[in-house]
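K.L.:
Prediction below, plus the sequence it came from.
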Amino acid sequence: MFPIRDHNPSGRTPYITYTLMAVNILIFLSYVGLFSDERALSRFFFDYAAIPARIVTGDGALTLVSSMFLHGGWLHLGGNMLFLYIFGDNVEDEMGHGRFLGFYLASGIAAGMIHILSAPDSIVPVVGASGAIAGVMGAYLLLFPKARIDILLILIIIFRVFPIPAWIMLALWFGMQFIGGVGSDPNAGGVAYWAHAGGFIAGILLTIPLWLRLGGPGFWRRTDGHPPHPEARYSTSRIPKVRR
């Protein structure tokens, strides 16, 4: 199940969202050649990825920031940029450009620290913007719970695009991260589930002051839980039937 777009484009150009996407892509392109040299890639990740056991000793604190701009492959990068593109613009619109950048970095750092708490002895490098983007998703859930998100559902041979409220999609995503975190060994590598869950919760908590300034429940009543912009109209996407 993949989100492909929301129905409420932002009211102004999301410069920070676009800049973050560009920076992530350009940084990935700058070292993608290292994937053909395992030793060089390991050295690069040792220097710039977040390694819990190293940070716990007081070394490499800045990697909590640098690791947010590194990715482990094309799919890792593409998936993160898709989520940032869908959810970042409206959150940036409400927060403002500068506050959104600070919020993004704070969410990413909080996600990294939660991961370190879950596996303080791990020597597995952690990379990716997922924790920061999880924070953006948490903010989106608090501000716009009823916004419509178009989902691409793939069930073996069935492909279908349909809209669902943001709170359903985001709640399912968070539930998957929580269950994944409970059922996995963070020292073994793979998906950093607790970083995702921690970033999501951090994003909600960091957005509460803004939500209260906007009116709290009154903001939801005024906007009906949607971004305060005209809703875009999309035709329903269908996969054509192929006859025998």
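P.N.:
That came through fine. Numbering: from 1, shown residues only.
K.L.:
can we go C-alpha only for contacts and neighbour counts from here?
P.N.:
Fine.
K.L.:
need the contact list for the residue most central in space within the chain.
P.N.:
With distances taken as CA atoms, centre = their mean, Ile133 lies nearest the centre of the chain, 2.3 Å away. Contacts for Ile133 (CA atoms under 8 Å, 6 or more residues apart in numbering) come out as 80, 83-84, 104, 107-108, 199.
K.L.:
Just these: which are in helices?
P.N.:
80, 83-84, 104, 107-108, 199 (DSSP state H).
K.L.:
what ranges do the strands span in the chain?
P.N.:
Applying DSSP state E to the chain gives strands spanning 2-6, 148-155, 158-165.
K.L.:
and of those, who's closest to Thr13?
P.N.:
Among the strands of the chain, strand 2-6 comes nearest to Thr13, with 15.6 Å by CA to CA.
K.L.:
hang on, the earlier thing: now do the residue nearest to the centre of the chain against Gly215, distance only.
P.N.:
Using CA to CA, to the nearest Å, Ile133 is found at 25 Å from Gly215.
K.L.:
same check, this time on Pro52
P.N.:
39 Å.
K.L.:
Settle it for me: which of those two has more neighbours?
P.N.:
Pro52 (27 against 13; other CA atoms under 10 Å).
K.L.:
Buried only: go through the ones in helices among the contacts of Ile133 for me.
P.N.:
80, 83-84, 104, 107-108, 199 (16 or more other CA atoms under 10 Å).
K.L.:
Same list, these, but as a markdown table with distance to Leu142 please.
P.N.:
Below are those laid out as a markdown table (distance: CA to CA, whole Å):
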| residue | distance to Leu142 |
| --- | --- |
| Asn80 | 20 |
| Phe83 | 16 |
| Leu84 | 16 |
| Tyr104 | 15 |
| Ser107 | 15 |
| Gly108 | 18 |
| Gly199 | 14 |
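K.L.:
put this beside the first:
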Amino acid sequence: MFPIRDHNPSQSRPVVVPALIVANVAIFLLTLPLDQTSARLWTELALYPAAVMQGDLLWGLLTHMFLHAGLLHLAGNMLFLWIFGDNLEDQFGRLGFLLFYIACGLAAAGAQIAAEPDPGVPMVGASGAIAGVMGGYLLLFPRARVDVLVIVVVLVRVIALPAWLMLLGWFGLQLAAGYAMSGAGGGVAYWAHAGGFAAGVVLTLARFLWLGGPAFWTRTHGQPPHPPSRFAPSRIPPVRRP
């Protein structure tokens, strides 16, 4: 399942979210393996858990959030940030959202280091920080609708799911994969995803309580506090194998 958009428009124009996307794309282009300089830059900016445990290369805790291991890795992360980030920026303000994003990324890195202090491979990617954005979104807008592209072998279709179902399902998969792959490597930082998501929920609690806590959910029924976006029905037809 791939989310392609939500029905939760932000009330202000996002600035930090597109700036983060531009920064990630720019650094991805700078670190493409074109020559020794770009390769060395990627190597020096990655996060090495074993080194961090020894107090070395600490800048990787921040810089790894802007590195990606390939085009699909980058595109997937930026899609999730674009879908869910604008509403969190709307709630926290620009500076507040930037600090929230970085804090979630640091928490994600901490969770991965605690789970696998010496994985043998460097850690890169914005997914831990973006998982935090998803956790905050879940707390504030659990019933906002998210359009999801579903691909089941021979069937392709777009369906609208409540955010709580899509996000909790995603979080559950990270936990399950983290336990299943514990100690086996595999190249995916599942515990960073889970840790970032949990940090996002915790760091959003203050905003949630300021809005009224459970009373906010009562007022909004867990949906966006303003009219949701409306889209024409999907034109993607079911695709079946001949």
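P.N.:
It's in. Note that the structure is predicted; figures quoted are calculated from it, not measured.
K.L.:
Redo the strands of the first structure as TSV? Include mean neighbour count and distance to Gly175 of the first structure.
P.N.:
Below are the strands of the first structure laid out as TSV (neighbours: other CA atoms under 10 Å; distance: least, CA to CA, whole Å):
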stretch	mean neighbour count	distance to Gly175 of the first structure
strand 2-6	18	15
strand 148-155	18	17
strand 158-165	15	16
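K.L.:
Go through the ones you listed and name the closest to Asn187 of the first structure.
P.N.:
Here strand 2-6 is closest among the strands of the first structure (CA to CA), at 27.7 Å.
K.L.:
That closest one vs the second structure, average distance?
P.N.:
After superposition onto the second structure, the average distance of strand 2-6 of the first structure to its aligned residues comes to 0.4 Å, using mean CA distance after the TM-score superposition for the first structure.
K.L.:
Can you tell me what Gly185 of the second structure aligns to in the first structure?
P.N.:
Using TM-score structural alignment as the criterion, Gly185 of the second structure maps onto Ala188 of the first structure.
K.L.:
residues near its match, how many?
P.N.:
Neighbours of Ala188 of the first structure under the rule other CA under 10 Å: 12.
K.L.:
next one: Trp42 of the second structure
P.N.:
Trp42 of the second structure has 23 nearby residues by other CA under 10 Å.
K.L.:
Pretty sure it sits against Leu67.
P.N.:
Yes: shown here, Trp42 of the second structure and Leu67 form a contact pair, counting by CA atoms under 8 Å, at 7.2 Å.
K.L.:
what is in contact with these two at once?
P.N.:
Shared contacts of Trp42 of the second structure and Leu67, defined by CA under 8 Å, 6+ apart, are found at Thr31.
K.L.:
Provide the aligned range in the second structure for stretch 91-102 of the first structure.
P.N.:
Counting by TM-score structural alignment, stretch 91-102 of the first structure sits on residues 88-99 of the second structure.
K.L.:
how far does the matching stretch stretch from start to finish?
P.N.:
Where stretch 88-99 of the second structure begins and where it ends lie 12 Å apart, using CA to CA.
K.L.:
May I see the buried residues of that stretch?
P.N.:
Applying 16+ other CA under 10 Å to stretch 88-99 of the second structure flags 88-91, 94, 97-98 as buried.
K.L.:
Equivalent analysis for stretch 227-239 of the first structure, please.
P.N.:
So, applying 16+ other CA under 10 Å, buried residues of stretch 227-239 of the first structure: 227-228.
K.L.:
Would you pull up how far it lies from the middle of the chain?
P.N.:
22 Å (CA atoms, centre = their mean, to the nearest Å).
K.L.:
which part of the second structure lines up with that stretch?
P.N.:
Going by TM-score structural alignment: stretch 227-239 of the first structure matches residues 224-236.
K.L.:
what comes into contact with the matching stretch?
P.N.:
Contacts of stretch 224-236 of the second structure (CA under 8 Å, 6+ apart): 6-9, 141, 143-144, 156-158.
K.L.:
Tell me the one of those nearest Met181 of the second structure?
P.N.:
Once CA to CA is applied, the member of the contacts of stretch 224-236 of the second structure that ends up nearest Met181 of the second structure is Val156, at 29.0 Å.
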